[in-house]
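S.K.: just to be clear, the model below is a prediction. Sequence and coordinates:
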Amino acid sequence: MPVPVIMPKFEMAQESGKVLRWLKQEGEAVTKGEAILEVETDKVAMEVEAPASGTLVGIRAGPGEVVPIGQPIAYILLPGEVWEGAPGASPAASPAGAPRATPVAERIAQAHGVDLSAVPGTGPGGRVTKADVEAFLAQRAAEGKVKAAPAARRLARELGVDLQQV
C-alpha cells in the first residue's frame, strides 16, 4: 500500500503549510529520510523527509499551494507496487457542488451559520480560507450600518432621525 506524505506540523498553532518547492519530482526514486520538498509556515521554512523508500507518486499540491496539516500531499510507492491513484476517498476532493474550504474556515462558518457557497474563496484553486470567512462575516455585520461620526449619531438619536433615510 502506498505510504502517504502528509503535511507536517512544525509549530503548536500551525493549521496549514505552504509548499515552496519539490526537491524530487513525480516518478523519482526516494530514500527514507531524504528531503523531498520544502514547506513554509508563518515562522519557518523546513524540508520534509520521505517517510519511506520507493517512488514518489501522486503529488497533490504544487508550489504555492496551502495545505491543511495532516492532509496527504503525495505518496511513496513501495518497491513492487503499482500506482492506481490515492487509496480510499480523496480528502481534498469535495462533493459535487460543495465549496472547497480549509478545516478552520469550515468550523468558523458552521459556528456562525454561514453557507460556504456564498463565500468567495481567495485560496489556491478558489479554496475558502479562514480570512475569507472572517471578511464575509465582517461585511455581513457592516451591512445596514450607515457611516456617521459619533456626534452625528447622537444628534440623530436625540432628534429621532433615521440615518438610513439621510
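M.R.: Happy to help now that I have it.
S.K.: could you use CA atoms for every contact and neighbour count after this?
M.R.: Noted.
S.K.: what's the longest helix along the chain in contact with?
M.R.: When secondary structure is assigned using DSSP state H, the longest helix within the chain turns out to be helix 130-142. Residues from elsewhere that reach helix 130-142 (CA atoms under 8 Å, 6 or more residues apart in numbering): 102, 104, 105, 108, 109, 119, 120, 121, 122.
S.K.: are any of the residues you listed buried, and which?
M.R.: Among those, those scoring as buried are 102, 104, 105, 109, 119, 120, 121 (criterion: 16 or more other CA atoms under 10 Å).
S.K.: inside helices: which ones of those?
M.R.: Applying DSSP H to the buried ones among the contacts of helix 130-142, the entries found in helices are 104, 105, 109.
S.K.: quick check: the second one vs residue 41, distance?
M.R.: Counting by CA to CA, to the nearest Å, the gap between residue 105 and residue 41 amounts to 18 Å.
S.K.: same deal with the first one?
M.R.: Noted for residue 104: a distance of 16 Å to residue 41, by CA to CA.
S.K.: residue 55 contacts residue 77, correct?
M.R.: Yes: taking contact to mean CA atoms under 8 Å, the distance of 5.0 Å between residue 55 and residue 77 places them in contact.
S.K.: any idea how far apart the tips of stretch 16-29 sit?
M.R.: 27 Å.
S.K.: second one coming, line it up with the first:
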Amino acid sequence: MPKEVVLPELAESVVEGEVLRWLVNEGEPLKKDQPFVEVMTDKVTVELPSPYEGVLLQKLVKEGEVVPVHTPIALIAEPGEAAALMPQTPAPSVQAQEERSIVEPGPVAEDDGASLSLFKPDGKPEQVKNPFTRPTPLQTTPAQPPRRVVAVPAARKLARELGLDIAQVPGSGPGGRVRVEDVRAYAAKQ
C-alpha cells in the first residue's frame, strides 16, 4: 500500500508552503532521509527528506503550487510493490495518433485581421481551436469567483508588512506568480 507524504509544519505559525522543485522524478527510487522536494515557506526554504524508503509513485502537487501544511504532496511505494502500482500507459494506436492530429490544434499564426475566416488569403484553411480542451487560467470569465493570487509566501508576507494588496501587484514569475522583487518594485512606485 503506498504511503502518503504530507507537507510538514516546518516552523511555528507556518500555515502553507510552496513546492519549488522536485528533486526526484516519479518512478525513481528513494532512500530514507534522501532529499526529494524543495519547499519554501514565509520563514524558511528547505529540502524535505523522504520519511520512507521506496519509489516515488506519484507527485500530488506541481512545482510552484502553494499548499496548506498537512496536505498530501506525494505517494511513496515500497520497492516491490512499485512496479505493480506504476501506471502502465500503452502506446497509442496509429488510428488514435491520426485522430489526435486531426482534433488537436497546431501552432496558430499571428492575427492578420482575417481571423473570422476559415481560409487565409492564400487559400489554406486556418487551424480551428479544439472545443474539448479545458480553458487555461488566462481564459477565465468575469462571472467566475475571484481566484487566489498566485504568489510566493515571502511576497505575501512582505505585502502584508507594507500594507499592500497583493492582488494589485503585477507578477513577473512563471504563470504571473508574484515574487518578492515584484512587491518591492510595486511599493517603490507607490
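M.R.: Thanks, I have the structure now. Note that the structure is predicted; figures quoted are calculated from it, not measured.
S.K.: ranges for the helices of structure 1?
M.R.: Residue ranges of the helices in structure 1, as given by DSSP H, are 103-111, 130-142, 150-159.
S.K.: turn those into TSV, including distance to residue 72 of structure 1.
M.R.: As requested, the helices of structure 1 are arranged in TSV below (distance: least, CA to CA, whole Å):
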stretch	distance to residue 72 of structure 1
helix 103-111	14
helix 130-142	20
helix 150-159	52
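S.K.: verify the contact between residue 159 of structure 2 and residue 182 for me.
M.R.: No: look at residue 159 of structure 2 against residue 182 with CA under 8 Å: they stay out of range, at 9.9 Å.
S.K.: overlap in contacts, those two.
M.R.: With contacts defined as CA under 8 Å, 6+ apart, no residue is adjacent to both residue 159 of structure 2 and residue 182.
S.K.: structure 2: strands as residue ranges?
M.R.: For structure 2, the strands identified by DSSP state E occupy 3-6, 16-22, 29-30, 35-40, 45-49, 54-59, 66-68, 72-77, in order along the chain.
S.K.: among those, which is nearest residue 103 of structure 2?
M.R.: Closest of the strands of structure 2 to residue 103 of structure 2 is strand 54-59, at 29.3 Å (criterion: CA to CA).
S.K.: that closest one vs structure 1, average offset?
M.R.: Once fitted to structure 1, strand 54-59 of structure 2 is off its aligned match by 0.8 Å on average (mean CA distance after the TM-score superposition for structure 1).
S.K.: quick check: angle from that strand to strand 35-40?
M.R.: Between strand 54-59 of structure 2 and strand 35-40, the angle formed by their directions is 40 degrees, by axes from the mean of the first three to the mean of the last three CA atoms, to 10 degrees.
S.K.: so how far is stretch 24-42 of structure 1 from its chain's centroid?
M.R.: 20 Å (CA atoms, centre = their mean, to the nearest Å).
S.K.: start and end of that stretch, how far apart?
M.R.: With CA to CA, one end of stretch 24-42 of structure 1 sits 24 Å from the other.
S.K.: show residues contacting it.
M.R.: Contacting residues not belonging to stretch 24-42 of structure 1 are listed as 10, 14, 16-23, 45-59 [CA under 8 Å, 6+ apart].
S.K.: repeat that for 7 Å
M.R.: 17-23, 45-57, 59 (CA atoms under 7 Å, 6 or more residues apart in numbering).
S.K.: any of these buried? List them.
M.R.: Using 16+ other CA under 10 Å as the burial test, these include 17-22, 46-57, 59 as buried.
S.K.: isn't residue 64 of structure 2 up against residue 19?
M.R.: Yes: counting by CA atoms under 7 Å, residue 64 of structure 2 does reach residue 19; the two are 5.4 Å apart.
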